[in-house]
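Engineer: Need coordinates for the below:
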Amino acid sequence: MGDIPLSWLFGTLAVLLLVSGFFSAAETSMMALNRYRLRHLVREGRTSAMLAQKLLDRTDRLLGVILLGNNLINAASAVLVTQIAIRLFGDGEMTLAIATGAVTFFILVFAEITPKVIGATYPEALALPAAFVLTPMLRVFYPIVWFVNLFVQALLTIMFIKPRDEEEHQHLSLEELRTLVLEGGKYIPKKHHSILLNLFELEDMTVDDTMTPRGHIESIDLSDDIDDIRMKVATAHHTRLMVYDGSLDKVEGILHVRKFLNASRHEELDKDGIRAILREPYFIPEGTGLLDQLQNFQERLRHIAIVVDEYGEVLGLVTLQDILEEIVGEFTSQSPVAGRLYSKEPDGTVIADGACPLRVLNRKAGFDFPLDGPKTLNGLLLEKLEDIPEPGTKVNIAGHDAEILQVQNRMVKVVKILPIKPEEAAEAEAA
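Structural biologist: Purely as a prediction, here's the structure:
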């Protein structure tokens, strides 16, 4: 090696460091590669993605061939730097120290840290082209890699470590998926982003969160005069109505307005005629998950379910549309139930019924009331005050000033909720 010009030695060293840097960048980029993005590229038929996927399916072999090449190159670089140091400074202990320091510096800066930072920053841009080089290298050096991995596997066995399958630890939990959607919001259309987030929230919701409360169910009482019943059907806001006899807990069935009108074409229906065209009521217990109920609606081919408590008393009514609106948003802005539950004044003040669900106020009126406790505005106020309030009582709930306007039967009946002032909103954001 003493006959080789010094310039050639420096050139060879630069090439070796460049090749070592390639192995370092390939290792980091392969490990940092987004597996779901890679699978998408595989489904699109990208050859480089297919090769990278095959390499990553056996990480031990991939790391084996990368580290084999990297360590051979680094060892050759160390020998070469030593020879250059001897040519420049002569033989001696100081020369060896200089050579050791120099080779460590060159390898760290040019062959390890810099390439790995680049590989971590641009994993896809480096890993996919690198697969074309690493795949034939693995075939050529497979016997050596296999032999080395025998000792690796034996050592892992002694340490009671079992490598996990690549597919096994790539599954995402719901919370991880939720985080992906939140982080990728700017890449997803706003409407789609909202639907995906609503789907995740549906997992933690029950029918209690979205049902129409007992007192706001549009229904027909068979004990009423038949003319009043016909008028209620003719002016109904819904196509399906709950029918009861005397008490809301004595549900007779569900009346489809279209059936009533068709039957009335031939002759005026009496109460027995109405009973004859009723569909059997479908009862569900309180606390039923919304996703489970959505599936139940699909399996039973039903659109309406009556929510009852443990004593069989009617608590409310939930429809297929209620659940779908939790996912995709409101189908219509004209909701007679919502109109009875709250009204919004021009200055932003909201006059709400105490039975109005907090989720309705959050979604339709733009509030941010907590949903992990009481379900209604009345429940939230009673929990806050720990007493039955008097009309005129003022209280701050979730940052909103509210005034209780009416109390009836030990329940808050009507509440006025004031909007947050702009300066208060700015202070909240700054905090």
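Engineer: hey, let's count contacts and neighbours off CA atoms from now on
Structural biologist: Fine.
Engineer: So residue 417 sits against residue 403, correct?
Structural biologist: Yes - with contact defined as CA atoms under 8 Å, residue 417 reaches residue 403; the gap is 6.5 Å.
Engineer: Those two: who's more crowded?
Structural biologist: Neighbours per residue, other CA atoms under 10 Å: of residue 417 and residue 403, the larger number sits with residue 417, 22 against 18.
Engineer: ranges for the strands of the stretch 101-250 of the chain?
Structural biologist: Using DSSP state E, counting those that start in this stretch, the strands of the stretch 101-250 of the chain run over residues 212-213, 219-221, 240-245, 247-256.
Engineer: Report the inter-axis angle for the longest one versus strand 240-245.
Structural biologist: Right, strand 247-256. 140 degrees (axes from the mean of the first three to the mean of the last three CA atoms, to 10 degrees).
Engineer: which is the next helix or strand following strand 247-256?
Structural biologist: Toward the C-terminal end, the helix or strand that comes next after strand 247-256 (DSSP states H and E) is helix 257-264.
Engineer: Go ahead and name everything in contact with that following helix.
Structural biologist: Here helix 257-264 makes contact (CA atoms under 8 Å, 6 or more residues apart in numbering) with 233, 239, 240, 241, 269, 274, 277.
Engineer: cool, stretch 371-386 as well?
Structural biologist: 208-209, 353-359, 388-389, 397, 411-413.
Engineer: And stretch 19-33, by the same measure?
Structural biologist: Contacts of stretch 19-33 (CA under 8 Å, 6+ apart): 52, 56, 63, 66-67, 69-70, 73-74, 110-112, 114-120, 122-124, 126-127, 130.
Engineer: run the last query once more with 7 Å
Structural biologist: For stretch 19-33, the external contacting residues (CA atoms under 7 Å, 6 or more residues apart in numbering) are 66, 70, 73-74, 110-112, 115-116, 118-120, 123-124, 126-127, 130.
Engineer: I have a second one here; can you model it like the first so I can compare?
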Amino acid sequence: MDVPYFELIAVIVCVALSILFSGSETALNALSSTRLDRLLETFSKNGVRHRFLSMWRKNRNEALTVILVGNNVVNIAASAMATVAFEQIFQGTGYAGFAIPTAIFVTTFLVLTFGEIIPKTFAQNNPERFVAVTRILYPFAVMIKPIVWFFTKLSAWFITKSGGRLDPLTETVTEEVIEDNIAQAAEQGHLDQEQERLLSSVLELDDTLTKEVMIPRTKVVGVAKGTSLSDLLTAIKEAGHSRYPVYEDDIDQIIGVLHVRDLLGQIGRDKNEIFNLEEILREPYFVPSNKNIQDLLSDLKANRTHLAVVVDEHGGTAGIVTIEDIIEEVFGEIYDEYDEGDEGEDLVIEVGADTWEADAGISIRDLEDVISVEFPDDDSYSTIAGFILKKAGGIPDVGQSITWELLTITVLEADEKHIIRIQITRNHEKQNEEEIAVLKQTGS
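Structural biologist: Have a look, this model is predicted:
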């Protein structure tokens, strides 16, 4: 039996081309007009003429026809070559009748798996990476231009006669499209840095969880139910807040919320009269820690309340969140007359070149904004202290460091229960080494 090398190699080549065509179709359709324009601009700046991408941008129907013609031709060719190959393999074996069914099964498996599912899934999730290889489709488009013209005109005639439209509907405005438009406007100088940050923050509201913006329980200023009026007034004077959670035995048993305004009517009462804090409490509003803050803001407005008690999965108090905390996610930190006295206690202080000292209770999101580093998404922590605990497997000793990506994080202050203060250093030498490695890989 002669092994049909030519036919088998032809099948492999056809499947490889099927990967290119089917992946290209998915990748190009996954890109918004804004992202297409940005890609073309990037290619142009790098001295690369991506003619097929330009063709897709200007005449999508013709470019799509090129892809579809190519994909169907190579799939049919793969089936034909596989049939010839298996007829030769089964010839003289007494099983010649199995040649065509085997060819159909093998070709269907190869085309469906490697020519459709894998490339289309990859291209859908990584469109910009796949689009880079579609440059090689342009010579093919030139070669079959008469065929493309014929099929484009034929399909246009049928579509028109059936009452369809040839031009695509207006592009759906998704969050991704808006993000691209914001980034492009900022690059072109139409938005300053603060405007870009503000618009991006609004889009992130739906992706931000309550636990990321809440005041953690360790920093909550609460009031015990049996607190006397004089002690209560002293505590309010020291804390300077307008609302306080009131608890029964501990912070996990919050029974109400005290508003300072409701307390004003109690100040002039007879000293001999018994003060009952529960009489002026407002009903607490509880929310889960994984609720997104856009929904939370709507709920707070609907319930006419400014403060919510955040509960964890065990029903304990994880912290509290206010409307001000949510607004600060969009507009940045809001300081009042009480905050101004704490300027020397900033959560993050730059102490040197690429070196910061930070309160370990700072949220990951706030820290990312300050030091321009993106930490991995993980629901098990929301502060840098939680990040360190997960990486170190416990509370590190003072002076102990952990390394992650380009950062070295050193514990400056801690006790047996908490990490209190840390130092963060960005390692530029490691960054330079990684950049050199990337340049070598790309041949730059």
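Engineer: quick check: longest helix of structure 2.
Structural biologist: Across structure 2, the longest stretch assigned as helix under DSSP state H is helix 60-90.
Engineer: Please report how far the closest residue to residue 128 of structure 2 other than its chain neighbours lies from residue 362 of structure 2.
Structural biologist: Distances taken as CA to CA, 6 or more residues apart in numbering put residue 27 closest to residue 128 of structure 2, at 7.2 Å, once the chain neighbours are dropped. Going from residue 27 of structure 2 to residue 362 of structure 2 by CA to CA, to the nearest Å gives 39 Å.
Engineer: can you check residue 6 of structure 2 too?
Structural biologist: Taking CA to CA, one finds residue 6 of structure 2 at 64 Å from residue 362 of structure 2.
Engineer: Looking at the two, which is more packed in?
Structural biologist: More crowded of residue 6 of structure 2 and residue 362, by other CA under 10 Å: residue 362, with 21 against 10.
Engineer: That one -> structure 1?
Structural biologist: Here residue 362 of structure 2 is matched to residue 356 in structure 1, going by TM-score structural alignment.
Engineer: Stretch 114-121 of structure 1 maps to which residues in structure 2?
Structural biologist: So stretch 114-121 of structure 1 sits over no part of structure 2, by TM-score structural alignment.
Engineer: list the buried ones in that stretch?
Structural biologist: Of the residues in stretch 114-121 of structure 1, 115, 116, 118, 119, 120 count as buried by neighbour count, 16 or more other CA atoms under 10 Å.
Engineer: got the residue ranges for the strands in the stretch 301-444 of structure 2?
Structural biologist: 307-311, 317-322, 348-352, 355-359, 401-404, 407-414, 419-426.
Engineer: Quick one: average offset of the fifth one versus structure 1, please.
Structural biologist: Which is strand 401-404 of structure 2. Aligned to structure 1 and superposed, strand 401-404 of structure 2 gives a mean residue distance of 2.3 Å (mean CA distance after the TM-score superposition for structure 1).
Engineer: And that strand, what does it pack against?
Structural biologist: strand 407-414 (3 or more CA pairs under 7 Å, 6 or more residues apart in numbering; DSSP states H and E).
Engineer: Could you check how far the strand it packs on is from the centre of its chain?
Structural biologist: 27 Å (CA atoms, centre = their mean, to the nearest Å).
Engineer: repeat for stretch 392-399 of structure 2
Structural biologist: For stretch 392-399 of structure 2 - counting by CA atoms, centre = their mean - the centre lies 29 Å from the chain centre.
Engineer: mind checking the end-to-end distance for it?
Structural biologist: Note: stretch 392-399 of structure 2 ends 13 Å apart using CA to CA.
Engineer: how far away is the alignment partner in structure 2 of residue 381 of structure 1 from residue 368 of structure 2?
Structural biologist: Mapped onto structure 2 by TM-score structural alignment, residue 381 of structure 1 lines up with residue 388. Counting by CA to CA, the separation of residue 388 of structure 2 from residue 368 of structure 2 is 15 Å.
Engineer: and these two? which has more neighbours close in?
Structural biologist: Comparing residue 388 of structure 2 with residue 368 by other CA under 10 Å, the one with more neighbours is residue 388, at 24 against 13.
Engineer: Can you list the buried residues in stretch 130-142 of structure 1?
Structural biologist: Buried residues in stretch 130-142 of structure 1, counted by 16+ other CA under 10 Å: 130, 131, 134, 135, 138.
Engineer: Go ahead and confirm the match of residue 362 of structure 2 touches residue 341.
Structural biologist: Yes - Residue 356 of structure 1 lies in contact with residue 341 (CA atoms under 7 Å); the separation is 5.3 Å.
Engineer: and for these two, which residues touch both?
Structural biologist: Applying CA under 7 Å, 6+ apart, one finds that no residue jointly contacts residue 356 of structure 1 and residue 341.
Engineer: re earlier: the longest helix of structure 2 packs against which elements?
Structural biologist: If you count contacts as 3+ CA pairs under 7 Å, 6+ apart, helix 60-90 of structure 2 packs onto helix 5-30, helix 99-112, helix 145-161.
Engineer: give me the number of residues near residue 371 of structure 2?
Structural biologist: 16.
Engineer: That one -> structure 1?
Structural biologist: Using TM-score structural alignment as the criterion, residue 371 of structure 2 maps onto residue 366 of structure 1.
Engineer: Same check on residue 277 of structure 2?
Structural biologist: Alignment note (TM-score structural alignment): residue 277 of structure 2 maps to residue 274 of structure 1.
Engineer: And for its match, nearest residue in space, chain neighbours not counted?
Structural biologist: Using CA to CA, 6+ apart, the closest residue to residue 274 of structure 1 is residue 260 (7.3 Å).
Engineer: ok, now how distant is the one you found from residue 356 of structure 1?
Structural biologist: Using CA to CA, which is the criterion applied here, residue 260 of structure 1 is 31 Å from residue 356 of structure 1.
Engineer: Nearest the middle, which residue of structure 1 would you pick?
Structural biologist: Nearest to the geometric centre of structure 1 sits residue 178, at 1.9 Å (CA atoms, centre = their mean).
Engineer: residues touching that residue, list them.
Structural biologist: Contacts of residue 178 of structure 1 (CA under 7 Å, 6+ apart): 197, 200.
Engineer: ok, it to residue 40 of structure 1 distance?
Structural biologist: In this view, residue 178 of structure 1 and residue 40 of structure 1 are 20 Å apart by CA to CA.
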